[in-house]
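Novice: just coords:
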C-alpha cells in the first residue's frame, strides 16, 4: 500500500469555505469520512474553531455556489444536501451529499476514474490550503492521476505534490519521519523552514519571503510553525523529564 499526499490552494473569492478559513485563523476542517461513486459523492467533516467562524462556515456550506469538493466554478446544476449532524460552541459535524451532473467533477471522482476503486481519502483544511491524503494499492498510476487533476483545476487553484510513500503493516509511513505525530501541514512548514534557512543565524530567508515561496499566507505559515515548535519543545521536555526520572531512580 502507498499514500499519496498533495494540496490545493484556493485564491480569494474562488471557494467560500476557504475564504472563511482564511479569515478565521486557527479554524480547521478534518474529514471523518469521504465516499465516492461514479455519479455521487458524500462525506462527513468535523470543523473546529471559534463560534463566529463555525457560524460563517455553516453559511458557506449552504450557499448555492458551493458543492463540497466540486471543481466546477460555475453552476454545475447538481443537487446538494447539507446537514449539520452535531453543533457545539467550538465544533460542527457536517454531512454533505451531491449527485453528479455531466459537468461535475471532483478530486475523488478523478481519483476513481484514474486510480480505480478501493481508495481511502483523508482531508484537512486550514486557511486556503486543502490537503488530500489518498491511500491506494501498489502499481496505481499516481502521476497520471495528478496530471489529470491538473487539467480539471482552473487557474484560481494552485496544486502541490507533497509526498508519495510506502505504508508499513500498521499503516504508518516508511519514510523515517521522526516527527510523525505532527500534522502534515506543520511538518511541511517545518521542513521548508529548515531547507530555506529560516532557522539559521543569520536567517537566509524571512517569514514573508518563505510564505511567498510556499504560496501560503504569512499568518497561516507563522501559526503552523508556532504549533510545530510548541509540540516539539513539549516532546523534548517530556523526554528530558523521563531521562531525569530514570537517572534519579538509579536506572542506567
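Specialist: In hand now; what should we look at? Note that the structure is predicted; figures quoted are calculated from it, not measured. Numbering: from 1, shown residues only.
Novice: only C-alpha atoms for contact and neighbour calcs from this point on.
Specialist: OK.
Novice: from memory residue 144 sits against residue 111, does it?
Specialist: No - the criterion here is Cα atoms under 8 Å, and residue 144 misses it with residue 111 at 9.8 Å.
Novice: For this structure, which segments are assigned as strands?
Specialist: 2-10, 28-37, 40-48, 79-88, 91-99, 120-126, 129-136, 157-166 (DSSP state E).
Novice: looking at these, which is closest to residue 60?
Specialist: Residue 60 lies closest, by Cα to Cα, to one member of these: strand 79-88, at 10.7 Å.
Novice: What are the buried residues along the closest one?
Specialist: Going by neighbour count (16 or more other Cα atoms under 10 Å), the buried part of strand 79-88 is 80, 82.
Novice: Comparison target below:
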C-alpha cells in the first residue's frame, strides 16, 4: 500500500467553507467516512468548534451556490444536499450527498479515475488548508493525478505535497493530526490571560465576558478555547505526561 498526503490552500473568496473556517481558526472539519462512485460522492464529517462557529458552518454548507468539494467553479449544476445528523454545543455531524454532472469533479473523483476502486480517504480541514490523506495500491504512479489536481485548483489555490511513502498494514490506522496535547496558540493565549487576570481565583476576579472583550473575541469562542485547553491539561495529568509536553502556561 502507499500513502499520499497533500493539502489544498484556498485563496480568499474561492471556497465558502474555507472562508468561514478562516474566520474561526479553532474550528476543525474532519471526515468520518468518504465514498465515491463515478457519478456520486457521499461523506460524513465531524466538526468541532464554538457554538457560534458551528451555526455558521451549518449555514454555509446548506446555502452555498455549489458543493464545497467540487473543484469546478464554472456553472456547476450538480445536485447535492447536506444534513445535520447530530449536534451538541461543541460538535456537529454532517452528512453530504452529491450527484455530479459532467462539468463537475472532485479529489475523490480524480483519484477514482487515476487509481481505480479500493481507495481510502481521510480529510482534515482547518482555515484555508484542506488536507487529504489517500491510501492507494502500492504500484500506482502519482504524477498524472498530481498534474490533474494542480490544473483543477489553479484558479483557487495551490497544492502542497506533505508526504509520499509506502505503508505497512500496521500503519493504516487513520490519525488525527490535532490529537497532540500541545496547546494551540489561541488556547495558550486564552489560558495565560485567564490565569493572569484572576479568572481561576475563588471568587473570580474577572468574568468570561469581560475577559473575552479584553481579548477581542466573542465570549463563546473564549469559553471554547478555555475548555479545550483545560481538557488537554487534564488528559496530560491523568496520563502522567510531563507538563513540559504542553505550553508552559506559568511563564
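Specialist: Sure thing, it's come through. Small disclaimer: the values here were computed from a predicted structure and weren't measured.
Novice: about what we covered before: who has more neighbours, residue 144 and residue 111 of the first structure?
Specialist: Higher neighbour count among residue 144 of the first structure and residue 111: residue 111, with 23 against 13, using other Cα atoms under 10 Å.
Novice: Once you drop chain neighbours, what's closest to the more buried one?
Specialist: residue 145 (6.3 Å; Cα to Cα, 6 or more residues apart in numbering).
Novice: Show where stretch 96-108 of the first structure falls in the second structure, residue numbers please.
Specialist: Mapped onto the second structure using TM-score structural alignment, stretch 96-108 of the first structure covers residues 96-108.
Novice: thinking again about what came up before, quick one: the residue nearest to residue 111 of the first structure from residue 82 of the first structure, how far?
Specialist: According to Cα to Cα, to the nearest Å, residue 145 of the first structure stands 28 Å off from residue 82 of the first structure.
Novice: Next: residue 7 of the first structure.
Specialist: Taken as Cα to Cα, the span from residue 7 of the first structure to residue 82 of the first structure is 24 Å.
Novice: Residue 125 of the first structure too?
Specialist: From residue 125 of the first structure to residue 82 of the first structure the distance is 18 Å (Cα to Cα).
Novice: Please name the residues that touch the residue nearest to residue 47 of the second structure when sequence neighbours are not counted.
Specialist: In this structure, residue 47 of the second structure finds its nearest non-sequential neighbour in residue 29, 4.4 Å apart by Cα to Cα, 6+ apart. Contact analysis of residue 29 of the second structure by Cα atoms under 8 Å, 6 or more residues apart in numbering lists 45, 46, 47, 48, 124, 125, 126.
Novice: go on, residue 193 of the second structure?
Specialist: Counted by Cα under 8 Å, 6+ apart, residue 193 of the second structure has contacts residue 211.
Novice: Read off where the one helix or strand it maps to ends up in the first structure.
Specialist: Following DSSP states H and E, one finds residue 193 of the second structure within helix 185-196. On the first structure, no counterpart of helix 185-196 of the second structure exists by TM-score structural alignment.
Novice: For that helix, which residues meet the burial criterion?
Specialist: Judged by neighbour count (16+ other Cα under 10 Å), helix 185-196 of the second structure contains these buried residues: 187, 188, 189, 190, 191, 192, 193, 194.
Novice: Which of the strands of the first structure sits closest to residue 207 of the first structure?
Specialist: Between residue 207 of the first structure and the strands of the first structure, the tightest spacing by Cα to Cα is seen for strand 129-136, at 17.5 Å.
Novice: quick one: the residue nearest to residue 180 of the first structure when sequence neighbours are not counted from residue 123 of the first structure, how far?
Specialist: Leaving aside its chain neighbours, residue 180 of the first structure sits nearest to residue 187 (8.0 Å; criterion: Cα to Cα, 6+ apart). Separation of residue 187 of the first structure from residue 123 of the first structure (Cα to Cα) stands at 16 Å.
Novice: Cheers, nothing more for now.
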